[in-house]
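Enquirer: show me the folded form of this:
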Amino acid sequence: MSHKPVDPEPEAPSFGVHHQTEPYDFIDAIDRLPVGVKTARPELSIGILLWPEFPLLALAGLIDSLRHAADFGDNSQKTRCSWFIMSPEPTKPVLSSSGTSIQPDGGFRRPEDFTYIAVIGGLLRSLGTGNPAFRDYLHHAANADVPVIGICTGSFILAEEGMLDYRKAAVHPYHIQDFQKQHRAVYAETGHDFIDEGAVLTCAGGISTISLATELIRRHCGPDRATKAIHQMSVPNKIDDTAISVARAIGFTNVSDPRLRRAVFLIEQSLLKQISTAWLADQVHLSARQLTRLFHDEFGKSPQEFIRCTRLKYSSWLLKNSTESITEIALRTGFSDCAHFIRHFQKEYGCTPGYWRSR
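Expert: Below you'll find the model as predicted:
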């Protein structure tokens, strides 16, 4: 009696399990890194205020970045980072722009309990409907020297409260015209994930919120925590010529004079262009002599010397963080040729770009 061969039972799909070994090892290696200084409270804590009809993506990007950085593995405990959604009516859910409601975690806490206070704005039609207690709380936080963050149309709210006057603000392109019409004292710009003005930060919203969150994680918890969040959320860690990439590379230049602050911002925005002192002075409504005096008083440099130093600082970062050739970096940072770049770099840093990269 013959038997018909039985087809083997098909294997269950693995859903990429075998391919995840290396990423798991990578995350485990990050989690095993020693903590620099252990504290009784999380190193980064953000109090969150939700405006009516807020965007869910902005909230999710902020919280999920903190969640991945906060604990070992994927346990989601608030060990290194914490977050708390506050409301003067904590039992009342807040309706998002998609129609999904979020339940606040509780009432207002002391601003000093947080590293930052973030307000996520809603649709423009809803900006006037937020509870006035939110605005009072933002001023309370500012008076307590707790930095405030405006996410999405949260920048409108901070501007309405006078917190952005003569400062830079990151605004979504969809809202830029409305913002500029309503808030002429604010230097509103598009093309940024976020802008840090020290006491006040602004973020365009959407996935830019992830960029903001990972930068705050890097500052307060270390680059290992930021790397973990970026890796877990599949965020590309790219190097490009956007203003935010330049700002991350050269750092934030804290300047008190609003005219000089604007000039520095324009330099950072136009790092690859040839900028004359006369053009820069015209943009900030000063004479070239007045602007030069401000630069000398603040930095001990002329505007052109400051521009060159800023380009060299960016190039030094690229040498360490990119695989581009020295010639490519020279051209990327606005130098006419490689020899010109090397000469100025050696004068500024006391070594050649090649040695800087290899040391």
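Enquirer: rest of the way, CA atoms for contacts and neighbours
Expert: Will do.
Enquirer: so residue 68 versus residue 325, what's the distance?
Expert: For residue 68, the distance to residue 325 equals 35 Å [C-alpha to C-alpha, to the nearest Å].
Enquirer: for comparison, sequence B:
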Amino acid sequence: MNRKRPGTGPLTVTVFVFPGVRLLDVTGPIEVFASANEFGGHYRVRIASADGAEVITSAGTRLSADLRVDDVREPYDVLVVPGGPGWETLIKDDALLGAVRQLNEKARCTASVCTGAFLLAAAGLLDGRRAATHWRQSRQLALRFPSVQVEPDAIFVRDGPMMTSAGVTAGIDLSLALVEDHYGAEVARAVAKDMVVFMQRPGGQSQFSVRSRVPHTRQEMLRRVLDAVTENPEANHTLSAMARRAGVSVRHMTRLFDEEVGTTPARYVEQVRLEAAQVMLETDDDPMSVVARRTGFGSPESLRRAFVRHLGVTPGAFRASFRTTGVGTKGSVSEAVSP
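Expert: Down below sits the predicted model:
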């Protein structure tokens, strides 16, 4: 995309809404663009529905539309296609998919939020392209639309003029990347600070924490052990220490982790500590020695080895990446040249 500088006229963003749309998929991006206007951006946001009538969201909230799809006749800058929990029904709605195609024809860039990727895919707009959606639905997207190359761990993906994002709040990440692309990193950073969100969030779709990814366990004492690691990653969490804490043998603790968590105790502890270090590096400017100590790695060298082994980057490079949304670079944004 070409960088749009302030003072050259507004950029028009059209958000398509429909019955059952998820409210935050709509309001998240709108808030980003509205906030950008306070820091040097110049966006004109409008909401379009198929017939121009209001719609009722999946939350039961009514949303008014500014115009109907047929009223969009001139080329414009960005189309946002939100998702909804009823995506399985929506992708069978020929009229809805026709409206998406019609709006896409006039848009310079089309972006989906969460399960909105299913609408783009069903409309044939993602054929041969890479795409992202909510991590819970990424497998379904790949199975239903084999011509789409799904990137299950991406927060958002850009492939030519098409952008797709992961679950719900990832629409904010995507919108921040658009703001950076249009008006520069400083404006995007100001918006992120104003909204109290990350400029670029950690670890792919590690938008859900290590602890939350662990299947629910019926073993209360194991839950206490897992929670203790999450709450205080710098404490002593050796296998023997965890076994003592739970009142079981080392062998039994190892077996519980294998059966209930699906990994080893040491690997789980390292994943939690790595996540804690990522958060510190994104939000603080503490020296690496402090980050290493507070997250349980002990030394900067141990921290560095863990980052390189799991993420392929050093802690310093990881921290530097959060000074930008990553638009136009490898990482959370994937780019491809359209055929």
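Enquirer: quick revisit: with neighbour numbers in mind, choose between residue 68 and residue 325 of structure 1.
Expert: Taking neighbours as other C-alpha atoms under 10 Å, residue 68 of structure 1 and residue 325 compare with residue 68 leading, 26 against 11.
Enquirer: tell me where the stretch 201-339 of structure 2 has strands.
Expert: For the stretch 201-339 of structure 2, no strands are identified by DSSP state E, counting those that start in this stretch.
Enquirer: pick out the residue closest to the middle of structure 1.
Expert: The residue lying closest to the centre of structure 1 (C-alpha atoms, centre = their mean) is residue 212, at 3.0 Å.
Enquirer: next up, the contacts around the residue lying closest to that one once chain neighbours are set aside.
Expert: Distances taken as C-alpha to C-alpha, 6 or more residues apart in numbering put residue 194 closest to residue 212 of structure 1, at 6.1 Å, once the chain neighbours are dropped. Residue 194 of structure 1 makes contact with 169, 170, 201, 202, 203, 204, 208, 209, 211, 212, 244, according to C-alpha atoms under 8 Å, 6 or more residues apart in numbering.
Enquirer: you'd agree the fourth one is up against residue 195?
Expert: This points to residue 202 of structure 1. Yes: the pair residue 202 of structure 1 / residue 195 is scored as a contact, 5.4 Å apart, by C-alpha atoms under 8 Å.
Enquirer: overlap in contacts of these two?
Expert: Residues within reach of residue 202 of structure 1 and of residue 195 at once, by C-alpha under 8 Å, 6+ apart, are 169, 170.
Enquirer: for stretch 79-94 of structure 1, buried residues please.
Expert: For stretch 79-94 of structure 1, burial by neighbour count (16 or more other C-alpha atoms under 10 Å) applies to 79, 80, 81, 82, 83, 84, 85, 86, 87, 88, 94.
Enquirer: can you find the partner of residue 78 of structure 2 in structure 1?
Expert: By TM-score structural alignment, residue 78 of structure 2 lines up with residue 116 in structure 1.
Enquirer: now swap in residue 275 of structure 2 and tell me
Expert: For residue 275 of structure 2, no residue is aligned by TM-score structural alignment.
Enquirer: doesn't residue 207 make contact with residue 275 of structure 2?
Expert: No: taking contacts as C-alpha under 8 Å, residue 275 of structure 2 lies outside contact range of residue 207: 10.6 Å.
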